[in-house]
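# This is a predicted model, with the sequence first.
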Amino acid sequence: MNTSYDNELKKIEFYGRFHPEYLPYVGDNYEKSKVLLLGESNYIDETNPGLTAEVLRLIDSSLWYTTASEYLPKDGCIDWCHNRNIINDTLEKKKNGQKTSPAHNMYINPAKAFVEVFPQVANTWDAFSYFASMNYFQKPATKTGKSISQKKEDEQFAAANLCHIVSVLKPETIIFLSKKAHWAFEANETAELKELYIDACAHPTCAWWNRDKGERGREKFKKIISERITI
């Protein structure tokens, strides 16, 4: 994983002061592609007894953005939002031939598509190193495995935060892997991103990734990266 952007990323108050677990993953080969993948959101483990009604209310409010992660439950909350750890663990398991969570096909399926376009990259763990990756919404859904029920303030925060990320990572291509996130972005798009190449396809873990021969998901993703990347 490439950590060379971390000093600048941590100057963004949300990451440097409150939620470092949300720092985007940046692959070792990101500089060769400049592709940023955007998912929808993390989610919590609602069976964890530490996630009290008070904590759930905080997550659901704007206080989430200014409450340091050290004051929130680690198990089933902060750990489940630590994108870098989740991605690195998933890729390491794939490399070692271990079973990975079906939810983490969010990362594996785009990597497989990358290998199909660029067969000289022989495996999924190396393929994903060509991407930067994060979720668009910077707070978790409060229902395990479910989509986030965002408010207008969440959409506005996500759009402003993406501008900060773009100013640091300077991607040349952004691919939304969630229609819901993409719709929210379009409703709040800022002038700074108007000139950037941005597209969207079906979520890699949903049926639409492969349905209709993958035209809304897998094949669209492959078309985008084949046109936008040369390695």
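Now that the structure is in, tell me what you want to look at.

# hey, let's count contacts and neighbours off CA atoms from now on
OK.

# Tell me where this protein has strands.
Here the chain has its strands, by DSSP state E, at 25-26, 35-39, 131-135, 173-176, 197-200.

# okay if I get those as TSV plus distance to Phe157 and mean neighbour count?
Converted to TSV, the strands of the chain look like this (distance: least, CA to CA, whole Å; neighbours: other CA atoms under 10 Å):
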stretch	distance to Phe157	mean neighbour count
strand 25-26	19	25
strand 35-39	15	24
strand 131-135	13	25
strand 173-176	17	21
strand 197-200	19	16
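
# Turn those strands into CSV, columns for distance to Tyr15.
Converted to CSV, the strands of the chain look like this (distance: least, CA to CA, whole Å):
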stretch, distance to Tyr15
strand 25-26, 13
strand 35-39, 17
strand 131-135, 13
strand 173-176, 20
strand 197-200, 24
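
# Which of those strands sits closest to Glu92?
Nearest of the strands of the chain to Glu92, taken as CA to CA: strand 25-26 at 14.3 Å.

# For that closest one, which helices and strands make contact with it?
Under the contact criterion of 3 or more CA pairs under 8 Å, 6 or more residues apart in numbering; DSSP states H and E, strand 25-26 touches helix 83-95, strand 131-135.

# so the shortest one versus helix 83-95, what angle?
What separates the directions of strand 131-135 and helix 83-95 is an angle of 120 degrees, with axes from the mean of the first three to the mean of the last three CA atoms, to 10 degrees.

# Need the residues that contact strand 131-135.
Taking contacts as CA atoms under 8 Å, 6 or more residues apart in numbering, the residues outside strand 131-135 that touch it are 22-27, 29-30, 33-42, 83.

# same thing with the longest one?
Outside helix 83-95, the residues that touch it by CA under 8 Å, 6+ apart are 21-25, 80, 99-100, 104, 107-108, 124-125, 134.

# thinking again about what came up before, of all the strands of the chain, which one is nearest Trp64?
Closest among the strands of the chain, using CA to CA: strand 131-135, at 15.7 Å.

# Put this next to the first one:
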Amino acid sequence: MKIELEQFRQHPSIYPFVGENYNKARKKIFVVGESHYFNNENNIIDNTSWYDLSDSEFVEKMNIKEGTDWFNTEKIVRDIQNKYNLDMNVERSKKLIWIIPRCMYEVKYGKIPSKKQTCEQIKEIGFFNFFSRPMYRVGKTLNVTKRDKEAANKKFDFIINQYKPDLIIFLSKKAYYALDDKQKMNRNILSLHHPAYYAGWSYQKNDSSFNRAKMAIQNLYKR
């Protein structure tokens, strides 16, 4: 059932992805990314263009031939699942969606999963990007405004209260630092580096984001 919030009515593209096995999962995990990115190099996304227009109006104004597909959260995750089921590779920029399911599998079974096995783990998570407004380009970060932060915290609170995860994993320090302190109270939250920061996800370092994620998931499963 779709959840209702003004942001979602205006931008249905930012509905969270919720795997079909999320509610049946041993423990519920939500992964929080940073934001989508803007594919059209001829335009700049300003606050007015994003927050004051609907998805369809925004696409028309910015002349985006791909429509809303490139910033539709659920479609992006489903596309990754479809590719993994066909044993295909996905873009490096999509790593933040599959890296935690991979950690989950390694904790459960003690070995690296295949693409299809990772796909099965994706079915157990929830995912959304903290900031609603997309980035300017692939590899570029968002210049966070007051409006961005307010909208993001309202969306976060609504989604988390709706789905009540046992563990929330932030894959962006920028997103976590923009989270209001009151949102962090009485919630099991782990803040990790963005997967694009390769050194932070080194398998060899005990304190790497990869190993911290596995430890948090392992501790969660012990409860």
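Cool, the structure landed. Owing to the predicted nature of the structure, the values given are computational and were not obtained by experimental measurement.

# how much does the longest helix belonging to structure 1 stray from structure 2?
Identified as the longest helix of structure 1 according to DSSP state H is helix 152-169. In the superposition against structure 2, helix 152-169 of structure 1 averages 1.3 Å from its aligned positions (mean CA distance after the TM-score superposition for structure 1).

# in structure 2, what residues pair with that helix?
Aligned using TM-score structural alignment, helix 152-169 of structure 1 spans residues 146-163 in structure 2.

# returning to that earlier point: what's the most distant pair in the contacts of helix 83-95 of structure 1?
Leu23 and Lys99 (25.3 Å).

# Compare neighbour counts for the two and give me the winner.
Using other CA atoms under 10 Å as the criterion, Leu23 of structure 1 and Lys99 rank with Leu23 on top: 23 against 9.

# What residue in structure 2 is paired with that one?
That one, Leu23 of structure 1, aligns with Tyr15 by TM-score structural alignment.

# Just give me the match in structure 2 for Asn135 of structure 1.
So, by TM-score structural alignment, Asn135 of structure 1 is matched to Asn129.

# In space, what's closest to that match - neighbours in sequence excluded?
Gly33 (4.3 Å; CA to CA, 6 or more residues apart in numbering).

# Could you verify my assumption that Ala181 of structure 1 touches Ile148?
No: Ala181 of structure 1 is beyond contact range of Ile148, at 9.7 Å (criterion: CA atoms under 8 Å).

# which neighbours do the two share?
Jointly contacting Ala181 of structure 1 and Ile148 under the rule CA under 8 Å, 6+ apart are Glu40.

# between those two, which one's more packed in?
The neighbour comparison of Ala181 of structure 1 against Ile148 (other CA under 10 Å) goes to Ala181, with 23 against 20.

# on that earlier part again, which one among the contacts of helix 83-95 of structure 1 gets closest to Glu153 of structure 1?
Nearest member of the contacts of helix 83-95 of structure 1 to Glu153 of structure 1, counting by CA to CA, is Tyr22, at 17.9 Å.

# Distance of that closest one relative to Arg57 of structure 1?
Counting by CA to CA, to the nearest Å, the gap from Tyr22 of structure 1 to Arg57 of structure 1 is 20 Å.

# quick one, which of the two is more surrounded?
Set Tyr22 of structure 1 next to Arg57 and count neighbours by other CA under 10 Å: Tyr22 wins out with 21 against 14.

# quick one, what contacts the more buried one?
Applying CA under 8 Å, 6+ apart, the residues contacting Tyr22 of structure 1 are 15, 81-84, 134, 138.

# Export those as TSV, with columns for distance to Leu177 of structure 1.
Output for the contacts of Tyr22 of structure 1, formatted as TSV (distance: CA to CA, whole Å):
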residue	distance to Leu177 of structure 1
Tyr15	22
Cys81	17
His82	18
Asn83	15
Arg84	17
Met134	10
Gln138	15
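
# Could you check stretch 82-101 of structure 1 and say which residues are buried?
82-84, 86-87, 90-91, 94 (16 or more other CA atoms under 10 Å).

# Stretch 213-221 of structure 2 now?
Buried-residue list, stretch 213-221 of structure 2, by 16+ other CA under 10 Å: 213-214, 216-218, 220.

# do the same with stretch 189-205 of structure 2
Across stretch 189-205 of structure 2, burial judged by 16+ other CA under 10 Å covers 189-196, 200-201.

# which residues are contacting it?
Contacts of stretch 189-205 of structure 2 (CA under 8 Å, 6+ apart): 33, 93, 95-96, 99, 167-173, 176, 208-211, 213, 216.

# residues in structure 2 aligned with stretch 88-107 of structure 1?
Taking TM-score structural alignment, stretch 88-107 of structure 1 hits residues 78-97 over in structure 2.

# Do me a favour and get the end-to-end distance for the matching stretch?
OK, stretch 78-97 of structure 2 end separation, CA to CA: 11 Å.

# coming back round to it: which two in the buried residues of stretch 189-205 of structure 2 are spaced the farthest apart?
So, the buried residues of stretch 189-205 of structure 2 by CA to CA: farthest apart are Ile189 and Ala196, at 20.2 Å.

# what does Ser191 of structure 2 align to in structure 1?
Using TM-score structural alignment, Ser191 of structure 2 lines up with Ala200 in structure 1.
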